[in-house]
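[1] Next one to model:
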Amino acid sequence: MLELSRNLAIPDSEIELTAIRAQGAGGQHVNKASTAIHLRFDIRASSLPEYYKERLLALNHHLVTADGVVIIKAQEYRSQELNREAALARLMVLLQQAMVVEKTRRATKPSKGAKLRRLESKVRKGITKALRGKVRP
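    Okay, the predicted model is just below:
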C-alpha cells in the first residue's frame, strides 16, 4: 500500500510492477538478471478521488501517457528491490505534485513611493547621459 497522506492511499493491486532486464553497461550481470522495474499505474482505473485524477491527467507530465497511464522505468540500481523502491518513490513524487494547489495570482499595482523612486531614477540617469555630451563654450 502506497501511503500518500493520512487519509489517502493506493492499494498495491492498482500498481503493476514488472521486473525487466536493464539497459546499458554492466556486463554479464545486466544481461542475465532482471533488476530493472517497469511500473504502470492506470489513473482512470484507480481508487483516487476524481479531483486528483483530473489534476493528474491535466499535469502534462512526460511520465503520463495520453491514455492516462503512468509509466516509470527504474534501472539506476543493481538491486531489484532498490529499483522497486525508486520507482514507487518517483510515483509518490508525481502524485504529490498533483496534490499541490497553487495560489491564485492577485494583480497588484506599484505603490506611490515606488512610482516616485522610478521617476527620480529616470531623471538622474537622464542628467548623467546629458553630461556625456559634447562640451560647449
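[2] make it CA atoms for all contacts and neighbour counts henceforth
    Fine.
[3] what comes into contact with the strand or helix carrying residue 94?
    Assigned by DSSP states H and E, residue 94 falls within helix 80-99. For helix 80-99, contacts defined as C-alpha atoms under 8 Å, 6 or more residues apart in numbering pick out 2, 4, 17, 19, 34-39, 52, 55-56, 59, 72-77.
[4] cool, and stretch 53-67?
    With C-alpha under 8 Å, 6+ apart as the test, stretch 53-67 has contacts from 43, 44, 68, 70, 71, 72, 95, 98, 99.
[5] Of all the residues in that stretch, which ones are buried?
    The neighbour-count check on stretch 53-67 (16 or more other C-alpha atoms under 10 Å) flags 53, 55, 56, 57, 63, 64 as buried.
[6] Sketch out the strands for the protein, chain order is fine.
    Ranges of strands in the chain, per DSSP state E, are 2-5, 8-10, 15-20, 36-42, 69-74.
[7] one more to line up against the first:
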Amino acid sequence: MRLSNGIVIDESELDEQFIRSSGPGGQNVNKVATAVELRFDISRSRSLSESVRELLLARRDRRMTQDGVLVIQARRFRTQDRNRQDARDRLAAVIEQALLPVTPRVATKPTRASKTRRLTEKRQRGETKSRRSVRDWD
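    Predicted structure coming up:
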C-alpha cells in the first residue's frame, strides 16, 4: 500500500477481518460479512521509520489499543471491496495526518470592542434578572 508522502506499507502488516455489518441491506446484512476490521500494528511495523512510528504512537486516538495497534472498522458501504478500500483510505489518512506539523497556538488578547460588548451584554442581562425579583408594593 503506497501513501502519497512516499511511505510504503507492506500488505503482510495489514490484518483484515470481515465481520457482519449493521445498517441497511435487508436480509443480506444477516448473511454476508461485508464490514471490514483493519488492524495495523504500528509498534511492530517495519514499513514505518522510527520518527513516524513515534508520531503515530504519541497521538491520542480512540482507535489505538494499549499495544499500539490501530483498529479501523469500515462498514459504510454494502460491499466488501468498497469497505476494504475505505478502511485502507482511512488508515492512509491517519498516517498522513500524523505527519503534518503541529502549528503552535498563538495567544491573542480580546479587542476593546469585544470587551465592551461583553460587559454591555452582561449589564443588560443583570438588569433583566433584577427586574424579575419580587417587589413589595406597599
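[8] tm score of chain vs chain?
    The TM-score (TM-score structural alignment, normalised by the length of structure 1) is 0.72; 116 aligned residues with a C-alpha RMSD of 2.7 Å.
[9] Need the winner for burial among the strands of structure 1.
    Among the strands of structure 1, the stretch with the highest mean neighbour count (mean count of other C-alpha atoms under 10 Å) is strand 36-42, at a mean of 22.
[10] chain center to that strand: distance?
    18 Å (C-alpha atoms, centre = their mean, to the nearest Å).
[11] Now do stretch 35-55 of structure 2: distance from first to last residue.
    Length of stretch 35-55 of structure 2, first residue to last, C-alpha to C-alpha, to the nearest Å: 28 Å.
[12] So residue 36 of structure 2 sits against residue 73, correct?
    Yes. Contact criterion C-alpha atoms under 8 Å: residue 36 of structure 2 and residue 73 qualify, at 5.7 Å.
[13] Any idea which residue is closest to the centre of structure 2?
    In structure 2, the residue lying closest to the centroid (C-alpha atoms, centre = their mean) is residue 61, at 7.1 Å.
[14] residue in structure 1 matching that residue?
    Taking TM-score structural alignment, residue 61 of structure 2 has residue 61 as its aligned residue in structure 1.
[15] Quick check: its match vs residue 71 of structure 1, distance?
    Using C-alpha to C-alpha, residue 61 of structure 1 is found at 11 Å from residue 71 of structure 1.
[16] Next: residue 27 of structure 1.
    26 Å.
[17] what do you get for residue 14 of structure 1?
    Residue 14 of structure 1 is 13 Å from residue 71 of structure 1, by C-alpha to C-alpha.
[18] can you list residues touching both of the two?
    residue 41.
[19] about what we covered before: can you flag which of the buried residues of stretch 53-67 of structure 1 belong to helices?
    53, 55, 56, 57 (DSSP state H).
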